[in-house]
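Visitor: The amino acid sequence is not available; the structure is as follows:
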């Protein structure tokens, strides 16, 4: 398999996500007229992070990436109800995880539902659902059972920030 190196130009809103700490109110105010291209470079960094086998799982990195993904999905037009569907599956798995039960089957089910949900975007490889799956699917594969809590925190943060940024129901 060969990989092509794609050079992505820095978006005009990328600076919002480089501040430390990230100002989520400033991000929300700037998303009103934003386009995905305005910070696609930051989204691609989140995708690369999700695919890394030895990723940083500290809280700062998790929440920074959740903020970027939530903002990107809001601008792409993802419905909150679509995100909540994945969160409901993760809630069930988290309940089992907290009770020290096996969650391998739940993780596999989540991966299957992620793959199935891409049908909503059809052939649009850059649609909102495919953008979400591009992060969650590799994250589920690399995070495993022992770090499921980190995945759950990430998904909860994505849903919360998406709603904060103005993500709507259908």
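Guide: Everything's here; your move. Keep in mind that this is a model prediction, so the values were computed, not measured.
Visitor: When you work out contacts or count neighbours from here on, use the C-alpha atoms and nothing else.
Guide: Noted.
Visitor: all helices of this structure, in order?
Guide: Ranges of helices in the chain, per DSSP state H, are 24-30, 40-51, 59-76, 80-98, 104-117, 128-143, 148-164.
Visitor: Could you look over those helices and pick the most buried one?
Guide: helix 59-76 (a mean of 22; mean count of other CA atoms under 10 Å).
Visitor: what angle separates it from helix 128-143?
Guide: 160 degrees (axes from the mean of the first three to the mean of the last three CA atoms, to 10 degrees).
Visitor: One more to weigh against that first structure:
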């Protein structure tokens, strides 16, 4: 089974929300998924708008300390990913995985785990030589 499908299955099987994604599995999955995205020829600039939006939400959350102030923004990350994937097929695996993850984000802890996940994926992507 492809790493992308393994991660989606793991997310689908979470008992509760995204914070239930074990940090050990998260890092292990990111360690495999980052290089996979590199093989798919994903470049960081292709997901820059998505990463920028995540960082803006992080800033807003840090200022307000209230998940409801960013909830709409979190859900709207999905269309940003879909748009990027439509423009660049190499974004599609990331879009599918992150969309499943976003569906499981219900509070601040979930969002923080989502941030850990995308940052870990990008770190391993870069470590593999991704630009």
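Guide: Nice, thanks for sending it over. Remember, predicted model here, so these are calculated numbers, not experimental data.
Visitor: TM-score for this pair?
Guide: In this superposition the chains share a TM-score of 0.83, using TM-score structural alignment, normalised by the length of the second structure; 124 aligned residues with a CA RMSD of 1.8 Å.
Visitor: who wins for proximity to residue 8 of the first structure among the helices of the first structure?
Guide: helix 40-51 (6.1 Å; CA to CA).
Visitor: With adjacent residues omitted, what lies nearest to the equivalent of residue 148 of the first structure over in the second structure?
Guide: Residue correspondence to the second structure (TM-score structural alignment): residue 148 of the first structure is matched to residue 111. Spatial nearest neighbour of residue 111 of the second structure, chain neighbours left out: residue 105 (5.8 Å); criterion: CA to CA, 6 or more residues apart in numbering.
Visitor: what's the closest non-adjacent residue to residue 137 of the first structure?
Guide: Closest to residue 137 of the first structure by CA to CA, 6+ apart is residue 111, at 6.2 Å.
Visitor: Could you double-check that the one you found sits in contact with residue 135?
Guide: No. Assessed by CA atoms under 8 Å, residue 111 of the first structure is found out of contact with residue 135, at 11.6 Å.
Visitor: Contact partners for the residue nearest the centre of the first structure?
Guide: Nearest residue to the geometric centre of the first structure (CA atoms, centre = their mean): residue 69, 4.6 Å. Applying CA atoms under 8 Å, 6 or more residues apart in numbering, one finds that residue 69 of the first structure lies in contact with 43, 46, 132, 158.
Visitor: Shared with the second structure, which of those?
Guide: Of these, the subset whose aligned partners also make contact in the second structure (criterion: both residues aligned by TM-score structural alignment, their matches' CA atoms under 8 Å) comprises 43, 158.
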